[in-house]
Structure formats: structure tokens, C-alpha cells
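Participant: got a structure for you, letters missing:
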């Protein structure tokens, strides 16, 4: 359904004319390959850190070579010519950023969705204003009646509404 919705939003298919069969196909996706925004952020940070480490290591190696210091370093340090590793990290970084941007884009409401929500909010506000006006008018009427009873009671010699006259 998500693929059809995406294709429909891009104008690749007309959604009323979709028929689905149950053909099995090989796919290159798994639950483990699906990432959510927090996980993508972690992958992006990890890739950026790895790329930075490899570039720093290559820069340090270039400085040593430039100064003539060609002594062998300890074997536990990463290789300074790990271009395939750098390439893999850059590829993963690009794919993770693209996936993150697509997830963010998909999370944003469409212009039509925003318009529909705005219209619904306007209808809710209009109904609330009408209800408020009706309740205010009813309350004002109650206050007017109370004030009329109070004045009638005072004219009859009562100090409080509903109290017995002094006599």
C-alpha cells in the first residue's frame, strides 16, 4: 500500500485502476534494514566519525611522509590508505541521509492535508464561537431575571432575593 501511495503521489500510476496479485518476488529489504529517525541519526553520526577518523589518519600520515618520518607505526593503528573503507562509509552516509530526508519529508503533511486541517479547525472555532455566544446570551438572560427579582424584592421590602418581607 505504501508503494502504491508513493507511486500515486508521484503520478506514476492512477490509483483507481490498481489490481493486485500475489506474485512472489525476490527483494533486498528486511526488517533489519528498515531504520527509524533515531537509528538513522546514530548511523549518520557513526559514519561521520569514521570518515573523520580515516581522514585525520590519512592527514597525519601525509604530514609524516612530508617531513620524512617514514618509521613504521604500531600495527594496531588503522591503515592510512583504507580508501575502500572510506568509500563504504561515504556510501552508507549518503544512503542514511537520503533515508532520513525522505522520512522527514513523508512525515510532513501535504499542502492538501494542511488545508483540510485548517478548514476543520476553522469549523471547530466557528462552532465554539456560536456556542459561546449562545451560552453568554443565556447567562445574561439569567442575570437580567435575577436582577429584576432582586429589584422587585427590594421594592417589596425584602433585603435578599427570595427572603420574607420585614413586617
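Facilitator: Nice, thanks for sending it over. The shown structure was predicted, so the numbers you read here are calculated from the model rather than taken from an experiment.

Participant: alpha carbons only for contacts and neighbour counts from here, please
Facilitator: OK.

Participant: those helices in this structure, which residues are they?
Facilitator: 2-9, 37-67, 83-107, 111-155 (DSSP state H).

Participant: JSON lines please, covering the ones you listed and showing mean neighbour count.
Facilitator: Output for the helices of the chain, formatted as JSON lines (neighbours: other CA atoms under 10 Å):
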{"stretch": "helix 2-9", "mean neighbour count": "12"}
{"stretch": "helix 37-67", "mean neighbour count": "15"}
{"stretch": "helix 83-107", "mean neighbour count": "15"}
{"stretch": "helix 111-155", "mean neighbour count": "12"}
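
Participant: looking at it, residue 97 is touching residue 45, isn't it?
Facilitator: No. Using CA atoms under 8 Å, residue 97 is not in contact with residue 45; the gap is 10.4 Å.

Participant: ok, structure two:
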């Protein structure tokens, strides 16, 4: 998939839901994503990319300037992957939606900090994770502190 993303100039949306993709596949996708200038939506829902794959994809977001929708729910992503996405969101200004629902995320401090600085993210899905009250409070504070926050939709359903 990485070579396709790197060379294809017409593909705008790619859905690879439920294809048993692992971290190595995510690394390949990330390589193509880093150099892609056309893809707007990437759906990797219900795979097995884990923290390593999530970190690779988040690193690709540092150079990708066109992706707007990223769906990574149900991928066994934990706190390491969430932190990587939080760090990427400090610099990425194209993403409008990131779906991280149905994973194993409990520490959302870096994501909360990113909400304080990211001017474009409108929708964040963290539903069905392990976010506790302290994490929800950190996100709430980030939303209150930043008058420029673009976030319009926040999903924290089915957490602790």
C-alpha cells in the first residue's frame, strides 16, 4: 500500500478496514502517506497496528499536509501511540478528524495539550477506551484555555 500511496495521484480515500494489518503494514502505509499529496481520508479501523504502527503513521503526519480524516479505531493502540498522535497534532494542520475509539488509551495528556495548540482538528473520537476522570478533565481544561480551539465534536463515550 505504501508504493500505491506514494505514486498514485488520483486516490482521495483509502479504506482498509478489517484486513488484519499489523505494525509492519502500518509502517509501509506511513511511508507512502508521508509523501502523498492527494489522499484526504484513510480508514484503518479494526486492524492490529498497535503502538508501533500508530507511531509510524503519526510520524508520517508531520510531513503529510493533505490528510483530513484518519480512522484508527479498534487497533490495540495504547498510551504510546496516543502520545505519538498528540505530538504529531502539535505540528500537523491538515487533520480535521482523528478516530482512536475502541483502543487501550488511558493517558490523554499529550492529546489534551495538542488541543490547546492545534488550529484545525474539529473532531476527536476517544470513545470506548480507558480514559479516566483526570484525562477527561485535562481535555476539558484544554478546551477552556484555548479560545482558538477548532474542536467541535469530542467523543468520550464508554470510558472509565
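Facilitator: Received, thanks. Everything numeric in this text was worked out from a predicted model, so none of it was measured.

Participant: Quick TM-score on the pair, please.
Facilitator: The TM-score (TM-score structural alignment, normalised by the length of structure 2) is 0.21; 53 aligned residues with a CA RMSD of 4.3 Å.

Participant: residue ranges for the helices of structure 2, please.
Facilitator: So, for structure 2 - with DSSP H - the helices run 2-7, 23-34, 50-60, 79-89, 109-117, 133-145.

Participant: what's around residue 15 of structure 2, how many residues?
Facilitator: When neighbours are counted by other CA atoms under 10 Å, residue 15 of structure 2 registers 12.

Participant: do residue 143 of structure 2 as well
Facilitator: Residue 143 of structure 2: 18 surrounding residues under other CA under 10 Å.

Participant: and if you look at residue 56 of structure 2?
Facilitator: 23.

Participant: Spit out the contact partners of it.
Facilitator: By CA atoms under 8 Å, 6 or more residues apart in numbering, residue 56 of structure 2 lies in contact with 26-27, 30.

Participant: again, but for residue 107 of structure 1
Facilitator: By CA under 8 Å, 6+ apart, the contact set of residue 107 of structure 1 is empty.

Participant: And it, how far from residue 135 of structure 1?
Facilitator: Distance of residue 107 of structure 1 to residue 135 of structure 1, given as CA to CA, to the nearest Å: 40 Å.

Participant: now residue 59 of structure 1
Facilitator: Remark: distance between residue 59 of structure 1 and residue 135 of structure 1 (CA to CA) = 75 Å.

Participant: didn't residue 143 of structure 2 look like it was pressed against residue 114?
Facilitator: No. Residue 143 of structure 2 lies out of contact with residue 114 (CA under 8 Å); the separation is 10.3 Å.

Participant: Nearest to residue 125 of structure 2 among the contacts of residue 56 of structure 2?
Facilitator: Using CA to CA, residue 26 comes nearest to residue 125 of structure 2 of those, at 20.0 Å.

Participant: Quick check: closest non-adjacent residue to that closest one.
Facilitator: Nearest non-adjacent residue to residue 26 of structure 2, counting by CA to CA, 6 or more residues apart in numbering: residue 53, 4.9 Å away.

Participant: Contact partners for the one you found?
Facilitator: So residue 53 of structure 2 contacts 22-27, 81 (CA under 8 Å, 6+ apart).

Participant: What is the nearest of the residues you listed to residue 13 of structure 2?
Facilitator: Nearest to residue 13 of structure 2 among those: residue 26, at 16.2 Å, using CA to CA.
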